[in-house]
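> dropping the sequence and predicted coords here.
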Amino acid sequence: MGHYILFFTSCLVFAFVPGPAMLYTISRTVAEGKGAGFRVVVGIFCGSQVHVIIAAIGAASLLLTSPVLFNILRFAGGGYFLYLGLRKLYHIWVEGAGVGRKASVRPSSFKESLLVEVLNPKSSLFYLAFIPQFLPQEAAHPVLMLFVIGTIANFIMSLGDALIVLISSIIKKHLLGVGNYERHGQLAVAIIFLVLGGVVIFG
């Protein structure tokens, strides 16, 4: 029983540890609303499932033994963050110049969040280090069991992300007012993307 309590407690703790996914979720929710935030949560969940599968079959261990592969993924992820940040700044400039119309919720919320998570090699290392600790010694099918454990952990952490969306939405509604919060939120998203890109590449 204590083993399961430790597992669920650990998942909840990791769910609320600030990181790229949390910052991304908050910024998109504040900028584009609760609907976009929930699409981000689903995208991050699907991206994390890719890392769960990689960790379950043991392929994530390659990242520990191959610095070149790890760096390739790291630069790809950081480069994608920088691209998103620069593209966001461009859209803000275009909207400010009156060249185009602003869309309150972009359909790329899911796709972007999926790629943001998939291109983070540290997620694979996290699941590789985390889920084997809770693998029963008597497990007849360890790969399948690791997948199940990882999926449950991912689901619990996604519930934490969903709660963050709700909290961010409430803060946006009651504390930020109804002025230019969308434009300010878009600018915050761009800055966060650029900062995260630098952290991923140089961190």
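All right, it came through fine.
> CA only for contacts and neighbour counts going forward, please
Fine.
> in which helix or strand does Leu176 reside?
For Leu176, there is no enclosing helix or strand under DSSP states H and E.
> kindly report the same for the one 3 residues further on.
Of the helices and strands defined by DSSP H and E, none includes Gly179.
> burial check on it, number of neighbours?
Counted with other C-alpha atoms under 10 Å, the neighbours of Gly179 add up to 8.
> against the centre of the protein, work out the most remote residue.
Centroid-distance maximum for the chain: Glu138 at 33.1 Å, with C-alpha atoms, centre = their mean.
> give me the three-state assignment for that one.
coil (DSSP: H, G, I helix; E, B strand; the rest coil).
> dropping in the other structure now:
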Amino acid sequence: MADIQHYSAFLLACIALNLTPGLDTFYILARSGREGHAVGLGAALGINAGCVVHTLAAVLGLSAILMTSAVAFSALKYLGAAYLVWIGLRMLLARQTVRSPTETRGRGFVAAFRQGMLTNVLNPKVALFYLAFLPQFIAPHATRPQLGLLLLGLSFIATGLTWTLVLAMMGSRIHRLLLQRPRIGTWMDRVCGGVLLGFGLRLALQRRG
């Protein structure tokens, strides 16, 4: 690929970045552990759908707006932070309920997909990461840099999708334990809600630098 340089190093960096625990890792394990691997799969697919949006934004140059406009960056940052805080508060204040397999594989999947995608899309740090990271592997005299960015973005998504699917299946083991001990699930909701709330507050305090 003439427009891409050091592709092997890029893939190794992608694997290392995806293995680093963060909001995406925690969110998938929380949803899969609480509601089963089907809902965890929805969370994983939603997060990677958000990565597709960031890839297309980087290719089209839209992410550059976040780097040059403090207003655009702040607006997206506070919107994303508010969404994370809202999800966290819902989990903290939710009453204990019995979740049947049918319910989990219906509305739960869609909700997990939607929330996973929105938490990813509304994080300006992810957009700036794509804008700063991907161009480093584009050849200086590339004739089709947009195509190179697209291929790099899709490669990053492919490695991330593989890992997030593994996380979704790992979380399903926690789910089987929770079916036997519902009280643990209540505490897990509280812990997960608190962590998501913390991520939201952290995002609100972040700067572009």
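Yep, that arrived. Nothing here was measured: the structure is a model prediction, and the numbers come from that model.
> ok, the residue farthest from the centre of the first structure to Met145 of the first structure distance?
11 Å (C-alpha to C-alpha, to the nearest Å).
> same deal with Ser48 of the first structure?
Taking C-alpha to C-alpha, one finds Ser48 of the first structure at 17 Å from Met145 of the first structure.
> biggest helix in the first structure, by residue count?
helix 142-174 (DSSP state H).
> from Ile57 of the first structure, how far out is the residue farthest from the centre of the first structure?
In terms of C-alpha to C-alpha, Glu138 of the first structure sits 18 Å off from Ile57 of the first structure.
> and what of Gly160 of the first structure?
In this structure, Gly160 of the first structure and Ile57 of the first structure are 26 Å apart, going by C-alpha to C-alpha.
> between those two, tell me which one has more neighbours.
Gly160 (20 against 15).
> my guess is that one contacts Val13. True?
No: at 9.3 Å, Gly160 of the first structure does not count as touching Val13 under the criterion of C-alpha atoms under 8 Å.
> how about the contacts made by the alignment partner in the first structure of Leu23 of the second structure?
For Leu23 of the second structure, the aligned residue in the first structure is Pro20 (criterion: TM-score structural alignment). Contact analysis of Pro20 of the first structure by C-alpha atoms under 8 Å, 6 or more residues apart in numbering lists Leu196.
> try it again with 10 Å
With contact taken as C-alpha atoms under 10 Å, 6 or more residues apart in numbering, Pro20 of the first structure is in contact with Phe81, Val116, Glu117, Asn120, Ile192, Phe193, Val195, Leu196, Gly197, Val199, Val200.
> thought the second one was touching Phe45?
No: Val116 of the first structure is beyond contact range of Phe45, at 11.1 Å (criterion: C-alpha atoms under 10 Å).
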